[in-house]
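*Asks:* 3D, please:
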Amino acid sequence: MDSRIIQEFAVVARKIWWRRNKFLFEGTFAHPNAVVREARGTLDMLVEEESRLARRQTNTQVEDWQAPPSNWIKLNWDSAVDKVNGVIGVGVTVRDSIGYTIATKQTNKILFLDPLLAEAFGALKVVQFGVELGLSQVVVEGDSLQVINALRSDIEGCNSVSMYVSEAKLILQNFAKWEVSHVRRNSNTMAHLLAKEALSIHDDIVTMGVLPSCFPLD
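*Replies:* Predicted coordinates for the structure are as follows:
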């Protein structure tokens, strides 16, 4: 039997029981049609609540993010490209060892539309933001393996990507301790969503201690 029918039967049966008790103990009589309408209203509320809880569960499970060690801060970044308008967007999240969101940043730039160049620019922005926040022990994490490997490497290039990476590596020296880490996209979802939203902003957006408005609370 369909679960909706079972739920409706249970709700109607309960309303009928309440109707009986009201008649016996309070002397009030509710028309059967009113009982059915009230039962269906209750059922609609239950279905809506189930849907809301399902959405919340999906939102909490969408990102397989791993927390940094105690006393360390993890900075995730991602970049997005808008080929139509010639813009790249960068999203940055800053979270502690218990997963608390310390800060986020969104920025964009008119830049040559190369995904690797966009990721290198994002790497520069994420380490700059970490220094601006006065952090000391950081894990810098992104889903571009090429940029992560370039940040780890001692080899310097002479193209635009290498220029951004080289500047990012210099800024990393401002931290007392630092590491870089590569993750898959499903472990970098929050930064990815911020990067996509950043494509349409007019000025940089920084939040402190709260999630940006693009993340639903329900």
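
*Asks:* Please make it C-alpha for all contacts and neighbour counts, starting now.
*Replies:* OK.

*Asks:* Let's check: the centremost residue of the chain is which one?
*Replies:* The centre of the chain sits closest to residue 190, judged by Cα atoms, centre = their mean, with a distance of 3.1 Å.

*Asks:* Please tell me I have it right and that residue contacts residue 94.
*Replies:* No. Contact criterion Cα atoms under 8 Å: residue 190 and residue 94 do not qualify, at 10.4 Å.

*Asks:* if we can go back for a sec, which element is the residue nearest to the centre of the chain on?
*Replies:* Taking DSSP states H and E as the criterion, the element that holds residue 190 is helix 189-198.

*Asks:* Now the lengthiest helix in the chain: buried residues?
*Replies:* In the chain, with assignment by DSSP state H, the single longest helix is helix 32-61. Within helix 32-61, the residues that count as buried by 16 or more other Cα atoms under 10 Å are 35-36, 39-40, 42-43.

*Asks:* Report all helices and strands that it contacts.
*Replies:* helix 3-25 (3 or more Cα pairs under 8 Å, 6 or more residues apart in numbering; DSSP states H and E).

*Asks:* still on that earlier bit, which other helices and strands does the helix or strand just after the helix holding residue 190 contact?
*Replies:* Counting by DSSP H and E, the element after helix 189-198 in chain order, helix or strand, is strand 205-208. If contacts are counted by 3+ Cα pairs under 8 Å, 6+ apart, strand 205-208 sits against strand 101-110.

*Asks:* how many degrees apart are the strand it packs on and helix 189-198 in direction?
*Replies:* Interaxial angle, strand 101-110 versus helix 189-198 (axes from the mean of the first three to the mean of the last three Cα atoms, to 10 degrees): 40 degrees.

*Asks:* so how far is strand 101-110 off the chain centroid?
*Replies:* 13 Å (Cα atoms, centre = their mean, to the nearest Å).

*Asks:* Give me the buried stretch members for stretch 70-83, please.
*Replies:* Buried-residue list, stretch 70-83, by 16+ other Cα under 10 Å: 72-81.

*Asks:* I have a second one here; can you model it like the first so I can compare?
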Amino acid sequence: MHCLWLCEHAQAVWKSEISFAPYYRKGFRRLFDLLEEVLCKGSAYHVALFSTIAWSMWQRRNHLRVNQSVWSIQEVRDRAKALVAEFLDANKQDAKPRASSTPAHWAPPQDDFYKVNYNAAIFDTMGHAGLGVVIRDCNGNVVAALSLKIGLPHSVETAEALAALRAVVFAKELRIFKVVVEGDCLKVVQALKAKERCNTLYGIVIEDAHSQSASLQFCQFLHVRSEGNKLAHTLAKRAVLSVDFDVWVEK
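*Replies:* From the prediction side, this is the model:
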């Protein structure tokens, strides 16, 4: 309750939003009582924003404890609003399929470059996700592959972003510095390609991927349809169904 509501930093965030400031006049000392009031009195948007701000502050606290990059306390409210708006917008979009120019099949990179494909597989009932990465040379030969089991992330996009980050790090570990990094989750690829900061729940992972890729000689993020990403998907499923962690490197 203290770090989410009562401390000085938390109060600065909540009181900056006019709809939450009145709750302080009621002197809540238990999180359950505060949440009950929000659920009873607030609209769906109000509840969503309250939950997202609280989650953002808790995540910020956890990242600070392990010296990871975080949003500044002044950014929390606006970034939480952006996340809620993004969620609401995504859930009202027309679901009609659109024509796409995204390649459906895997294609080799240009000479002296490597293509790094990544994918994530979610297993809700098992409480885990798998990450798969495969690196091929310009002739289409597999030079390295990776399977890694992780705890279940809060969204498919977060799992895909973590797979993209692991793909970049894997290339660096193998001293491969000219890469095309390819995945089949369009939202994550768009975030990786964007120049502006990513204001999503997986934004910090995107920032880490950008930071890691900056030390490569060349790194381009591309989208491919799932038909062109089958091997990475198989590796991702293998991480959960058979092995926790496995790396193969061509000698």
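
*Asks:* what's the TM-score for these two chains?
*Replies:* For this chain pair, the superposition-based TM-score is 0.65 by TM-score structural alignment, normalised by the length of the first structure; 148 aligned residues with a Cα RMSD of 1.6 Å.

*Asks:* In the first structure, what residue corresponds to residue 116 of the second structure?
*Replies:* If you follow residue 116 of the second structure across to the first structure using TM-score structural alignment, you land on residue 75.

*Asks:* residue contacts, that match?
*Replies:* 92-95, 126, 130, 138-141 (Cα atoms under 8 Å, 6 or more residues apart in numbering).

*Asks:* Now rank the residues you listed by neighbours and give me the top one.
*Replies:* residue 92 (31 neighbours; other Cα atoms under 10 Å).

*Asks:* Relative to residue 44 of the second structure, how far out is residue 230 of the second structure?
*Replies:* 39 Å (Cα to Cα, to the nearest Å).

*Asks:* The two: which has the busier surroundings?
*Replies:* residue 230 (17 against 11).

*Asks:* That one corresponds to which position in the first structure?
*Replies:* Using TM-score structural alignment, residue 230 of the second structure pairs with residue 189 in the first structure.

*Asks:* what's the neighbour count on the closest residue to that match other than its chain neighbours?
*Replies:* Distances taken as Cα to Cα, 6 or more residues apart in numbering place residue 63 nearest to residue 189 of the first structure, at 5.5 Å, with adjacent residues excluded. Neighbour count of residue 63 of the first structure, defined by other Cα under 10 Å: 14.

*Asks:* from what I can see residue 63 of the first structure touches residue 186, true?
*Replies:* Yes. Residue 63 of the first structure lies in contact with residue 186 (Cα under 8 Å); the separation is 5.5 Å.

*Asks:* What are the neighbouring residues in contact with residue 138 of the second structure?
*Replies:* Contacts of residue 138 of the second structure (Cα under 8 Å, 6+ apart): 108-115.

*Asks:* Same check on residue 208 of the first structure?
*Replies:* 101-104.

*Asks:* Let me know the closest of these to residue 113 of the first structure.
*Replies:* Of all the contacts of residue 208 of the first structure, residue 104 has the smallest distance to residue 113 of the first structure: 23.8 Å, by Cα to Cα.

*Asks:* mind listing the helices for the stretch 151-251 of the second structure?
*Replies:* In the stretch 151-251 of the second structure, the segments counted as helices under DSSP state H, counting those that start in this stretch are 156-173, 186-193, 203-213, 230-241.

*Asks:* Tell me how far residue 205 of the first structure lies from residue 108 of the first structure.
*Replies:* Applying Cα to Cα, the value for residue 205 of the first structure to residue 108 of the first structure is 10 Å.

*Asks:* Those two: which has the busier surroundings?
*Replies:* Between residue 205 of the first structure and residue 108, counted using other Cα under 10 Å, residue 108 has the larger neighbour count: 27 against 15.

*Asks:* What does that one correspond to in the second structure?
*Replies:* Residue 108 of the first structure maps onto residue 149 in the second structure, by TM-score structural alignment.

*Asks:* hang on, isn't its match packed against residue 126?
*Replies:* No. With contact defined as Cα under 8 Å, residue 149 of the second structure does not reach residue 126; the gap is 11.2 Å.

*Asks:* what does residue 160 of the second structure align to in the first structure?
*Replies:* Residue 160 of the second structure maps onto residue 119 in the first structure, by TM-score structural alignment.

*Asks:* so how far is residue 145 of the first structure from that match?
*Replies:* According to Cα to Cα, residue 119 of the first structure and residue 145 of the first structure sit 10 Å apart.

*Asks:* Comparing the two, which residue is more hemmed in?
*Replies:* residue 119 (29 against 15).

*Asks:* does the nearest residue to the more buried one once chain neighbours are set aside sit in a helix, a strand or a coil?
*Replies:* With Cα to Cα, 6+ apart as the criterion, residue 119 of the first structure has its nearest non-adjacent residue at 5.4 Å, and that residue is residue 79. Counting by DSSP: H, G, I helix; E, B strand; the rest coil, the backbone at residue 79 of the first structure sits in strand.

*Asks:* what does the one 10 residues further on give?
*Replies:* Reducing the assignment at residue 89 of the first structure to three states with three-state DSSP gives strand.

*Asks:* what's the burial count for it?
*Replies:* Neighbours around residue 89 of the first structure, by other Cα under 10 Å: 28.

*Asks:* Hmm, it is touching residue 204, no?
*Replies:* No. Assessed by Cα under 8 Å, residue 89 of the first structure is found out of contact with residue 204, at 10.2 Å.

*Asks:* Contact partners for residue 52 of the second structure?
*Replies:* 80, 83-84.

*Asks:* and the contacts of residue 208 of the first structure as a markdown table, adding neighbour count?
*Replies:* What follows is the contacts of residue 208 of the first structure, written out as a markdown table (neighbours: other Cα atoms under 10 Å):
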| residue | neighbour count |
| --- | --- |
| 101 | 17 |
| 102 | 18 |
| 103 | 21 |
| 104 | 26 |
